[in-house]
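S.K.: All I have is the shape, not the residue letters:
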């Protein structure tokens, strides 16, 4: 079922979104060479507790994971792209770190992700990869207008990937959200314009373009969560929570 939110409810989601954006910005600044992923996890836990927020990841048990997820943030490095389970890993200069974070505050959820290069030795191809997901996210947001179709968003995202030469996996993509982290509809990162449900004011979505420098196929780690590119190529992921309003798209996960 898809629930359209009122303007006041969207404002409440924006409060959550501001906190999500603040946490991601703080952790991105902390992600320096020599920092352990578990340090970032515990920093996120402390920020969640201080704010009185509720993690959407802690005890999350979807069909594609192995048992409850017992962390508050997904941290995926280099070829890992989604659902990265934080572990005892020390970051190195040049690592591509994906931070994906979702919480609920006063019953309203926001979800966002960003990719950063650790240190100051970024590879040009990795930088181009990250920028492509950011451009695709901006294109998807621009297509999220009342009267349009869900396929318009997917097509806008996929066109950016195709133009840059990246293959798109449609198994995991964007999604509805609001009172819970994952709600209908599914928003694939590739689609056709004019297809799918009509976009109406009050619809809230998490748009999340992600892909790798090589294949669009994924493998899963023995931890039962972390998804990696099947060919070991580096990956990137960008995500915002947005609301469709009468005046166009509103990004909720900004500071």
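M.R.: Structure's in. What do you need? Just so we're clear, the structure is a prediction, and the values are computed from it rather than from any experiment.

S.K.: Only C-alpha atoms from now on, for both contacts and neighbour counts.
M.R.: OK.

S.K.: just so I have it, where are all the strands in the stretch 1-150 of the chain?
M.R.: Taking DSSP state E, counting those that start in this stretch as the test, the strands found in the stretch 1-150 of the chain are 54-55, 74-77, 80-82, 96-105, 108-117.

S.K.: what comes up buried for the longest helix anywhere in the chain?
M.R.: Looking across the chain with DSSP state H, the single longest helix is helix 7-30. Within helix 7-30, the residues scored as buried using 16 or more other CA atoms under 10 Å are 10, 12-17, 19-24, 27-28.

S.K.: what's the answer for stretch 42-49, then?
M.R.: Quick answer for stretch 42-49 (16+ other CA under 10 Å): 43-45, 48.

S.K.: Tabulate those in JSON lines, adding columns for distance to residue 199.
M.R.: Listed next are the buried residues of stretch 42-49 as JSON lines, based on distance: CA to CA, whole Å:
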{"residue": "43", "distance to residue 199": "37"}
{"residue": "44", "distance to residue 199": "34"}
{"residue": "45", "distance to residue 199": "35"}
{"residue": "48", "distance to residue 199": "32"}
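
S.K.: Which member of those is positioned nearest residue 108?
M.R.: Distance to residue 108, by CA to CA, is smallest for residue 48 among these, at 14.3 Å.

S.K.: what's near enough to touch that closest one?
M.R.: With contact taken as CA atoms under 8 Å, 6 or more residues apart in numbering, residue 48 is in contact with 54-55.

S.K.: roughly how far apart are it and residue 142?
M.R.: Using CA to CA, to the nearest Å, one gets 31 Å for the distance from residue 48 to residue 142.

S.K.: list the helices and strands the longest helix of the chain packs on?
M.R.: Under the contact criterion of 3 or more CA pairs under 8 Å, 6 or more residues apart in numbering; DSSP states H and E, helix 7-30 touches helix 37-51, strand 96-105, strand 108-117.

S.K.: Kindly calculate the angle that the second one makes with strand 108-117.
M.R.: Read that as strand 96-105. Between strand 96-105 and strand 108-117, the angle comes out at 170 degrees (axes from the mean of the first three to the mean of the last three CA atoms, to 10 degrees).

S.K.: Pasting the second one now:
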């Protein structure tokens, strides 16, 4: 079965460059939001900051109006035990909260998608450690990616790192994904599994890798708003995401402002961008 038969979109180098433009805008927006998070700000205010920055940067929010029912925000704003897809509104953040912010933008028809989890004031040490583990597992996934390898090599690396750090829950119902002219495309990128499985990692494939990890059980449920996903046991969660691709030189993280160069160097992984 070919990539086209599976619905997998392979980009030219020129198209990857266009995705980098969208990725930079997402990365810039998330850094603006990170600096804006403070006790007292509402998730709706953060949403307005994000929309203004995306539109002023020549982009269109990916999430606004997406899905059924249509998503009403520019960002997903998920607080504490909310893992993903939280709807921004009048909730004011308080000292000790954590907020996971997922953001997507379209520029000239190409998508970027990334997420961060941010501490609000003084946060419990075990929550800060959860955030560290979740973010690091994402980078370990990038580090495991090689041209000619398989998608599940990424999945396995994410899971192995999380398991090595403690008794955390890894969501199974929600995964990373292919991305390009649509926000969600094949193939799925789970955050667990055996290596050596799934589609081959080839030049021109762009993937969003996004570990979602909890302090407790992995099970989740859908809230009454038909969007927000919360942990079933009330444990707190973290979510990190970047869009990346592989070049002959190595990984290139399209939504990281430096392309991922600094972190990949720290992991002794060749940097594939410029």
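M.R.: Cool, got the structure. Computed from a predicted model, the values in this text were never measured in an experiment.

S.K.: circling back: give me the contacts around the longest helix of structure 1.
M.R.: Contacts to helix 7-30 of structure 1, defined as CA under 8 Å, 6+ apart, come from residues 40, 43-44, 47, 99-105, 108-114, 116, 178, 202, 241, 243, 252-255.

S.K.: Toward the C-terminus, what is the element adjacent to the helix or strand harbouring residue 160 of structure 1?
M.R.: Assigned by DSSP states H and E, residue 160 of structure 1 belongs to helix 150-164. Under the assignment DSSP H and E, the closest C-terminal helix or strand after helix 150-164 of structure 1 is strand 174-176.

S.K.: what's that next one aligned against in structure 2?
M.R.: Counting by TM-score structural alignment, strand 174-176 of structure 1 pairs with residues 176-178 of structure 2.

S.K.: after superposition, how close is the matching stretch to structure 1?
M.R.: Stretch 176-178 of structure 2, aligned to structure 1 and superposed, deviates on average by 0.2 Å (mean CA distance after the TM-score superposition for structure 1).

S.K.: how far does that stretch sit from the chain's center?
M.R.: 9 Å (CA atoms, centre = their mean, to the nearest Å).

S.K.: contacts for it?
M.R.: In contact with stretch 176-178 of structure 2 (CA under 8 Å, 6+ apart) are residues 8-9, 184-191, 205-211.

S.K.: What's the PyMOL syntax to select whichever of these are buried?
M.R.: Remark: buried members of those, expressed as a PyMOL selection using 16+ other CA under 10 Å:
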select buried, resi 8+9+184+185+186+187+188+189+190+191+205+206+207+208+209+210+211
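
S.K.: Narrow the contacts of stretch 176-178 of structure 2 to those in strands?
M.R.: When DSSP state E defines the strands, the subset of those inside them is 185-189, 206-209.

S.K.: In structure 1, what residue corresponds to residue 71 of structure 2?
M.R.: So, by TM-score structural alignment, residue 71 of structure 2 is matched to residue 69.

S.K.: Residue 55 is in contact with that match, correct?
M.R.: No. The criterion here is CA atoms under 8 Å, and residue 69 of structure 1 misses it with residue 55 at 10.7 Å.

S.K.: quick one on the thing from earlier: closest to residue 88 of structure 1 out of the strands of the stretch 1-150 of structure 1?
M.R.: Nearest to residue 88 of structure 1, of the strands of the stretch 1-150 of structure 1 and by CA to CA, is strand 74-77 at 11.4 Å.

S.K.: who does that closest one touch, helix- and strand-wise?
M.R.: Counting by 3+ CA pairs under 8 Å, 6+ apart, strand 74-77 of structure 1 packs on strand 96-105.

S.K.: matching residues in structure 2 for the strand it packs on?
M.R.: With TM-score structural alignment applied, strand 96-105 of structure 1 matches the range 98-107 in structure 2.

S.K.: now stretch 230-244 of structure 1
M.R.: By TM-score structural alignment, stretch 230-244 of structure 1 lines up with residues 232-246 in structure 2.

S.K.: Then stretch 32-48 of structure 1?
M.R.: Using TM-score structural alignment, stretch 32-48 of structure 1 pairs with 38-54 in structure 2.

S.K.: Run the chain-centre distance for the matching stretch.
M.R.: On the basis of CA atoms, centre = their mean, the separation between the geometric centre of stretch 38-54 of structure 2 and that of its chain is 18 Å.

S.K.: can you check stretch 119-135 of structure 1 too?
M.R.: Counting by CA atoms, centre = their mean, stretch 119-135 of structure 1 comes out at 17 Å from the chain centroid.

S.K.: Show me which residues of it are buried.
M.R.: Applying 16+ other CA under 10 Å to stretch 119-135 of structure 1 flags 119, 126, 129-135 as buried.

S.K.: Stretch 138-156 of structure 1 too?
M.R.: For stretch 138-156 of structure 1, by 16+ other CA under 10 Å, it's 138-141, 143-146, 148-156.

S.K.: Same question for stretch 83-100 of structure 1.
M.R.: 83-86, 91-92, 94-100.

S.K.: Distance-wise, check the residue nearest the centre of structure 2 relative to residue 14 of structure 2.
M.R.: When CA atoms, centre = their mean is applied to structure 2, the residue found nearest the centroid is residue 241 (1.9 Å). Residue 241 of structure 2 is 23 Å from residue 14 of structure 2, where distance means CA to CA.

S.K.: and the strands of the stretch 1-150 of structure 1, which is most packed in?
M.R.: Among the strands of the stretch 1-150 of structure 1, ranked by average contacts under mean count of other CA atoms under 10 Å, first place goes to strand 80-82 (a mean of 28).
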